[in-house]
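Quick check, what structure comes out for this input:
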Amino acid sequence: MSKGQSAGIDGGQCAQPAGHDEWLWTRPAAAAQATLILAHGAGAPMDSEFMTQMAQLLAARGVAVLRFEFDYMAARRLDGKKRPPNPQVKLLEKWRGVYAQVRQQVAGPVAIGGKSMGGRMASLLADELGADALVCLGYPFYAVGKADKPRVAHLAELQTPTLIVQGERDALGDRQTVAGYPLSRAITLHWLASGDHDLKPLKRSGFSHEQHMQAAADCVAGFLSR
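Prediction:
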């Protein structure tokens, strides 16, 4: 099946080019109000439970979601061998290529973003690419245990309208720590009570993971409809 062809998957549509360029489309039943290119995190593929559920929830809210894989993850799919992420320059190169192709194929607003690392890479390119919006789910403000070494310099200058949905107890960016960062006015932070890096709350919070995923999807869809 060549790029641009589609088959049903997860209640939406799946574009399945051969080899490392495989994409997964999850589209709403009616016309999409926006398209979101959603990149995976460092350790899980584009069809992980989190990525699949979020794509389905967003499609149900009128957002078309395209998922793709960075080269190291696509290679793991072929031989089963775990690999570390590609160097940042390669990750950004992949993002540029995917965005350029989607822009040629899609009419209407195109947002970029992703889970954890995928969202961080998108944030480094959002202004350069001229994306209509940026959406990050569980942003890695710093590496685990390294809150004293934040990776936020570019976030202070970001011009692209940005939504970051973050768990309050995220080990890569908790609410108290992030509150001290000088972030751009273009960034909207939406905090989920007691949520971790996967937006999963503690039981004592009174919220379920499903509720937080639904709330995140509501927030993203609302943000992209503006």
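
CA only for contacts and neighbour counts going forward, please
Will do.

ok, and what's touching stretch 127-144?
Stretch 127-144 is contacted by residues 96, 109-117, 119-120, 122-123, 126, 147, 149-152, 158-167, 170-173, 178, 197-199, 220, 224 when judged by CA atoms under 8 Å, 6 or more residues apart in numbering.

to compare against the first, here's another:
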Amino acid sequence: MTSETGATGVTTQTVDTDAGPARVTWHPAAAARLVLAVGHGAGGGIEARDLTALAAALPGHGVTVALVEQPWRVAGKKVAPAPKTLDTGWRGVWPALTAPGLPVISGGRSAGARVACRTATELGARGVLALSFPLHPPGRPEKSRADELLGTGVPTLVVQGGNDPFGRPEEFPAGPYELVEVAHGDHGFAVPKRAAITQQEALAAVTAAAVTWTASLG
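All right, here's what the predicted structure looks like:
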């Protein structure tokens, strides 16, 4: 395990897992009460607009944000491995995430949200933040992944774009979770130029939902 601290206080840590080395980028809160660990999706990394927005906003509300890069991204691969391997990578990073001694919220966007849902109970997560949960493949509503979301066993918040082809908010089943819609947002929370809200307002909706929900967890 290695780490490196930048001038802004952001720390990058390499963590060995059974799936290969993963990388955690820490955005610390001055007086942290929670850690929010967020994994990326299968088609991108921690530079996703919603993840960077959370890393900028939540530390000011007492939540340290840990952006987690799965081993396949660290290795420079273009295609994500099978879900089982993603879960292995996430499990391997967990001891580093709990090292500060704070409750850890398991989070992620898209495929990362699925990982967080599948492993939350076994890892003892304080909650799950599911960004752009891929309820089904685009155009294939019969291929539902709702069981993963419904089975987290911990407080869960879904933040979903109103126009997400992987599952619009109205498609989600009733269940023991909260759901916040980001109007006009697609799977990456991008909004059309003609939309009634701006891109900045869409991301503000994402961060506001996370701030309110994490405050309710302690």
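
TM between them?
Remark: TM-score between the superposed chains equals 0.88 [TM-score structural alignment, normalised by the length of the second structure]; 212 aligned residues with a CA RMSD of 2.0 Å.

From the contacts of stretch 127-144 of the first structure, list the buried ones, please.
96, 109-117, 119-120, 122-123, 126, 147, 150, 152, 158-167, 170-173, 178, 197-199, 220, 224 (16 or more other CA atoms under 10 Å).

Give the helix, strand or coil label for residue 64 of the first structure.
Following DSSP: H, G, I helix; E, B strand; the rest coil, we place residue 64 of the first structure in the strand state.

quick one: it and residue 30 touch, right?
No: using CA atoms under 8 Å, residue 64 of the first structure is not in contact with residue 30, being 9.9 Å away.

between the two, who's got more neighbours?
Taking neighbours as other CA atoms under 10 Å, residue 64 of the first structure and residue 30 compare with residue 64 leading, 26 against 12.

neighbours around residue 28 of the first structure, how many?
22.

and it, helix, strand or coil?
Classification of residue 28 of the first structure by three-state DSSP places it in coil.

Chain neighbours aside, what residue packs nearest to it?
residue 59 (4.4 Å; CA to CA, 6 or more residues apart in numbering).

Contact partners for the one you found?
Counting by CA under 8 Å, 6+ apart, residue 59 of the first structure has contacts 12, 26-29, 65.

cool, residue 169 of the first structure as well?
Counted by CA under 8 Å, 6+ apart, residue 169 of the first structure has contacts 175, 194-197.

In the second structure, what residue corresponds to it?
Aligned against the second structure by TM-score structural alignment, residue 169 of the first structure finds its counterpart in residue 163.

In the second structure, what residue spans correspond to helices?
49-57, 71-74, 83-98, 111-123, 146-150, 199-216 (DSSP state H).

most neighbours per residue, which of these?
helix 111-123 (a mean of 23; mean count of other CA atoms under 10 Å).

Average separation of that helix from the aligned part of the first structure, please.
Compared with the first structure after the fit, helix 111-123 of the second structure shows a mean deviation of 0.9 Å (mean CA distance after the TM-score superposition for the first structure).
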